[in-house]
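1. pasting the structure only:
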């Protein structure tokens, strides 16, 4: 191979240098210490061709001056993708011939749901197949309440026909008639029902709160406190001897089954419809109110709520906690379902569809993944608890990517751009305008109160916090 003129000149120059030094090239290599790069092949060679290429990385922060800006960009992209893939609606379970008035979760089966409608019909649903497995005519008139026994072998229903009925959970065999295991005839209409978490005891409410033993046809204890009627009753899932109820005189009453009289009650400015205990913290419960708000109380200090949850624009009809106790879901007359953090004043999510009417009842599934809502137009809707969550089995890389994105979003959640995208939600036109109107009214009230205090004699107009405004008194 013929060399170019430049290469030949270079070789001649090197030869002349070596000859002038009078040093043999071989001995020169022995004298010089040559440093070479050495790498461990395990750091960069894949074991199989399916493995990911390993990239060496030095985590020294001085070598990565733009790390924060890169992470911010990744967090912004992750936030945008969350909103792009936010598709919470999964399925609609139709079959009822009247509005869905109440629902009950199975205590041992994740895929089983019970629903009762305004025409007295009860349906048992298989959520994994999204179909109705059993239908029974339980009552004449509304089904006011239903609950599954703690062991899951039977369930109870109450209705407008003044009866309490116990039904087998199993579908009757071929040729068997659909008949209740037990029927108790009461003197008044029952409006609510709940079962003890450990014992064969359940509670009903109507004109009074009654405690029943499953083996007896008359209540073992009755509680009254000068109230016309009660709308709901609920056992504490942690301190199982405690229960609470919402009454028509705008009060929330607390009871202990070991006592002969109610413990205490808090009277609010407007009536509460239902309440739900926090399944992880025994002292806390949240009530849904007619004044468009929800209130979280500590039962030891009822003089003011811990948190006032505001976002609905109409009466809140039902509430249910997640099994983790960190969030709860609410159903409202304004045709929306909202998800609130337990210590947050505003909702993190709002679900609605064009055809969904007034939402009467709502439940959070026991695996913390789904939400079920029942509404006036005879449908039960299944939603994802996290709107952008991918369902099904995740590959390890997908899981790591999701966790990394979640941490980035938490790290940069207070940056204005990310906060704006995270909080933005599309609302129906009527809900949007009503919320705007309520905001203006609230600001006008606040401004008027400030002016009254400003132009009054010092000390005559007391300072009342937003939390204390909604409580009239606490009676013990």
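-> Thanks, I have the structure now. Note that this is a predicted model, so its numbers are computed, not measured.
2. drop to CA atoms for contacts and neighbour counts, all remaining ones
-> Noted.
3. so how far is residue 92 from residue 321?
-> Here the distance between residue 321 and residue 92 works out to 22 Å (Cα to Cα, to the nearest Å).
4. and the two? Which one has more around it.
-> Neighbour tally, residue 321 and residue 92, criterion other Cα atoms under 10 Å: the higher count belongs to residue 321, 29 against 16.
5. residues contacting the closest residue to that one other than its chain neighbours?
-> Spatial nearest neighbour of residue 321, chain neighbours left out: residue 328 (4.1 Å); criterion: Cα to Cα, 6 or more residues apart in numbering. Going by Cα atoms under 8 Å, 6 or more residues apart in numbering, residue 328 touches 319, 320, 321, 322, 339, 340, 341, 342, 364.
6. second structure for comparison follows:
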């Protein structure tokens, strides 16, 4: 249709529909539905994919067998685990009796055992520059061990020993420089060639439990204090940079290996907190689900997930951006967890516990070990995409999230949930019946007491 107005011309396109395509001849006829006659499109594509997704998620739970085996040989409870940066099959472990063991994870055998310290062996750290392992213990010593020999024979005696003024509880090594940091009564920086610390940081804390160097911003390190604080240091400065105090004490800290400013702490209040060091006024995420104090945390090499070990006798795996765990690992014999580590090939998780065992788990419970053929890889990728596509459907979501947990965890979780609901109800009642408006504190800031700079 053309409409003329003087010299202007306007083209109007009119939508024409044939009533025979959508109207019934009589009311007893069935309704006419539009249909795409393209042979490449299947009329039942969505139902068919839903059925495949349902089968895939069921098979995933059927084949979810995360436990691989245990490493038995310690005579006292585990305190720490160390991963060799160059050899995937080498694992170092320290115990409460001061023993240091080297394991061949592939064969599940002890390679070498040495009495490293008198009393607890508290922590260990690797130096890639010198291929050395550094350990600290209750005997106030820092010991350096060579780790080049396959049979562990270079662990017979330490190549260097440094006597310090106080008991040490943690150690971390700089990624590229010959510098390490220890924590105890204070945070000390050491060089390999010196027997005295080159720098000491103190900020009114009785003692520090855990210390870690940032692997990207290499001059930054963080520590957890006994006064419930998390302290950030810059080794180029002479004083600590920033401090945040939480409601309860943090037991362990770990930096994200792929994001420079992100770190996660394991806390006594059953939660883990992920912070951005540029803004400590509130947490990025609060990771829940544990029902007892969280003792240790370690990131995967990809930085997308981390593993936590808790006193509730369970290991949980979290997505770094989600509040709830994606998986929980437990056995009837496993007691309170003291340490956890994620293997450098992103396939396995190690846990150490009070009953003197190291357990090896799959990082993804349903993953097949061994050779996977190309056709099988393609099928697994397709199934994973289908499950991801229909992840929010109630039936698939229920199957995917369902886990069997120990009875004490199940009961404790219900008690904690009831407590949270009661606290929320009380807060609502107070706000409803109080004339003076109360400040609204976000959930991600409630556990923070103060921030100091």
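-> Cool, got the structure. The structure displayed is predicted, hence computed values, not measured ones.
7. which of the contacts of residue 328 of the first structure lies closest to residue 176 of the first structure?
-> Set against residue 176 of the first structure, the nearest of those by Cα to Cα is residue 364 (33.5 Å).
8. residue in the second structure matching the closest one?
-> Aligned by TM-score structural alignment, residue 364 of the first structure pairs with residue 342 of the second structure.
9. now do its match against residue 65 of the second structure, distance only.
-> Taking Cα to Cα, one finds residue 342 of the second structure at 18 Å from residue 65 of the second structure.
10. okay, those two: which has more neighbours?
-> Between residue 342 of the second structure and residue 65, counted using other Cα under 10 Å, the more crowded position is residue 342 (25 against 16).
11. tell me which element the residue nearest to that one when sequence neighbours are not counted falls in.
-> Spatial nearest neighbour of residue 342 of the second structure, chain neighbours left out: residue 349 (4.6 Å); criterion: Cα to Cα, 6+ apart. Following DSSP states H and E, the helix or strand that holds residue 349 of the second structure is strand 348-353.
12. average offset between that strand and the first structure?
-> In the superposition against the first structure, strand 348-353 of the second structure averages 0.4 Å from its aligned positions (mean Cα distance after the TM-score superposition for the first structure).
13. how close does the most centrally placed residue in the second structure get to residue 147 of the second structure?
-> When Cα atoms, centre = their mean is applied to the second structure, the residue found nearest the centroid is residue 306 (1.6 Å). As judged by Cα to Cα, residue 306 of the second structure and residue 147 of the second structure stand 27 Å apart.
14. residue contacts, residue 218 of the first structure?
-> With Cα under 8 Å, 6+ apart, residue 218 of the first structure has these contacts: residue 212.
15. ranges for the helices of the first structure?
-> With DSSP state H, the ranges of helices along the first structure come out as 5-21, 25-31, 67-84, 396-411, 416-423, 429-454.
16. the second one aligns to what range in the second structure?
-> Mapped onto the second structure with TM-score structural alignment as the criterion, helix 25-31 of the first structure occupies no residues.
17. tell me how far that helix lies from the chain's centre.
-> Its chain's C-alpha centre and that of helix 25-31 of the first structure lie 76 Å apart, by Cα atoms, centre = their mean, to the nearest Å.
18. sorry, back to before: show me which of the contacts of residue 328 of the first structure is closest to residue 457 of the first structure.
-> Comparing the contacts of residue 328 of the first structure against residue 457 of the first structure with Cα to Cα places residue 342 closest, at 39.4 Å.
19. what's the closest non-adjacent residue to that closest one?
-> What sits nearest to residue 342 of the first structure in space, not counting adjacent residues and going by Cα to Cα, 6+ apart, is residue 327, at 4.9 Å.
20. with residue 350 of the first structure as the reference, measure out to the one you found.
-> According to Cα to Cα, residue 327 of the first structure stands 13 Å off from residue 350 of the first structure.
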